[in-house]
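Peer 1: Based on what follows, work out the 3D shape:
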Amino acid sequence: MSKLISVVAALALCAVTTMAAAQDRYTKQKVVYHINYNGGEDDRAYIGAMRNIQNHINAVGAENMDIKVVLHGNGLGLLASAMDNDKVQQRVMNLRGQNAQFHVCNNTLVGREISYEDDLFEVFEDDIVPSGVAELSHLQMQGYTYIKP
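Peer 2: Next up, the predicted model:
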């Protein structure tokens, strides 16, 4: 029994040390995540992308992150799915609660006749950018690291 306690204590110490090392390793980061694909069966791709974003936040700390998520083309399906899929909706809300901003492409809205007010989960006028690809370039020119999960 004491051997088990020692192992558990060692694992706990290792986890705390790893978290402290991660906080020492990473400084403030500006990141743009690019989503322009279908979510697939059960929105797995969207959930996986948001899991990547959450893992990034966990490693660096929400207070050290400036995260933008640019959605265009089929990527708008993420916020459309959040209207009905509780898993997707909860992850979107959780990321927003950690200051991740979702940017929605106006070209896609117009071209596909999508109403951001009726068809997408909690999208407001301030969330809409003229062009998803132009926004990606704009953010990269401002020093944001580009990631496509």
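Peer 1: use CA for all of it now, contacts and neighbours both
Peer 2: Fine.
Peer 1: Burial check on residue 79, number of neighbours?
Peer 2: Using other Cα atoms under 10 Å, residue 79 has 23 other residues around it.
Peer 1: need the strands for the chain, in chain order.
Peer 2: Under the criterion DSSP state E, the chain carries strands at the ranges 29-35, 65-71, 101-105, 128-129, 145-147.
Peer 1: okay, the ones you listed, which one's buried deepest?
Peer 2: Compared across these, strand 101-105 shows the largest average neighbour count, a mean of 24 (mean count of other Cα atoms under 10 Å).
Peer 1: before we move on, the earlier item: dump the strands of the chain into CSV; add distance to residue 55 as well.
Peer 2: Below are the strands of the chain laid out as CSV (distance: least, Cα to Cα, whole Å):
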stretch, distance to residue 55
strand 29-35, 13
strand 65-71, 12
strand 101-105, 16
strand 128-129, 26
strand 145-147, 13
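Peer 1: Sequence B follows; please return its structure for comparison with A:
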Amino acid sequence: MKLLATAVLAIGLATSAMAEGMVHKVAVHVDQNDPQVLNMALNNVANLKAYYEGIGDSVEVEVVAYGPGLHMFIEGKSPVADRIVDMAMASDDVKFSACGNTIAGMTKKTGQAPVLLEEASVVPSGVARLVELQEQGYSYVRP
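Peer 2: Sure, this is the predicted structure:
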């Protein structure tokens, strides 16, 4: 009888979890300054959100840019700035992370720090951030 009660409870919890929808976590890696790649990364984010929300799930996405990909977040240079602003305004589940190491390198080379879009947050290391996200269960996507 106890085994039957445990099985019924487990099925009830599983059904409840399915009804509420699953939360998916995705890390998107951007390391190229190619408008086509930058747009593809944002297309991936938009498509993930539309798909999962369409089936009753949700998705948390973090776009991590470093190296040449950091141009994605540089004010006045980003070919996708408007899309980033729109995505950030439309959803709290999409984050944009800029590599502090890349910023330091650019600052040293040019003598001034690049001005980032306000939607981007600086992380100490883009590569380390991707590792951390994967350790937290995020799936890894590279456009």
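Peer 1: sorry, back to before: just so I know, which of the strands of the first structure lies nearest residue 10 of the first structure?
Peer 2: Closest approach to residue 10 of the first structure among the strands of the first structure is made by strand 65-71 (30.3 Å; Cα to Cα).
Peer 1: so that closest one corresponds to what in the second structure?
Peer 2: Alignment of strand 65-71 of the first structure against the second structure: residues 59-65, by TM-score structural alignment.
Peer 1: contact partners of that stretch?
Peer 2: For stretch 59-65 of the second structure, contacts defined as Cα atoms under 8 Å, 6 or more residues apart in numbering pick out 23-31, 45, 48-49, 52-53, 72, 93-99, 126, 129-130.
Peer 1: Identify the residue of the second structure aligned to residue 109 of the first structure.
Peer 2: Aligned by TM-score structural alignment, residue 109 of the first structure pairs with residue 103 of the second structure.
Peer 1: Show me the helices in the second structure, by range?
Peer 2: Secondary structure of the second structure, counting by DSSP state H: helices at 2-20, 35-54, 81-90, 100-110, 126-135.
Peer 1: Output these in CSV; the columns should cover mean neighbour count and distance to residue 118 of the second structure.
Peer 2: Putting the helices of the second structure into CSV (neighbours: other Cα atoms under 10 Å; distance: least, Cα to Cα, whole Å) gives the following:
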stretch, mean neighbour count, distance to residue 118 of the second structure
helix 2-20, 11, 33
helix 35-54, 16, 17
helix 81-90, 15, 9
helix 100-110, 15, 15
helix 126-135, 16, 17
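Peer 1: Format these as a markdown table; extra columns: distance to residue 64 of the second structure.
Peer 2: A markdown table is the format used below for those (distance: least, Cα to Cα, whole Å):
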| stretch | distance to residue 64 of the second structure |
| --- | --- |
| helix 2-20 | 29 |
| helix 35-54 | 10 |
| helix 81-90 | 13 |
| helix 100-110 | 11 |
| helix 126-135 | 6 |
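Peer 1: Can you tell me which of those is nearest to residue 141 of the second structure?
Peer 2: So among those, helix 35-54 is nearest, using Cα to Cα, at 8.7 Å.
Peer 1: chain center to the closest one, what's the gap?
Peer 2: Centroid separation for helix 35-54 of the second structure versus its chain: 10 Å, with Cα atoms, centre = their mean, to the nearest Å.
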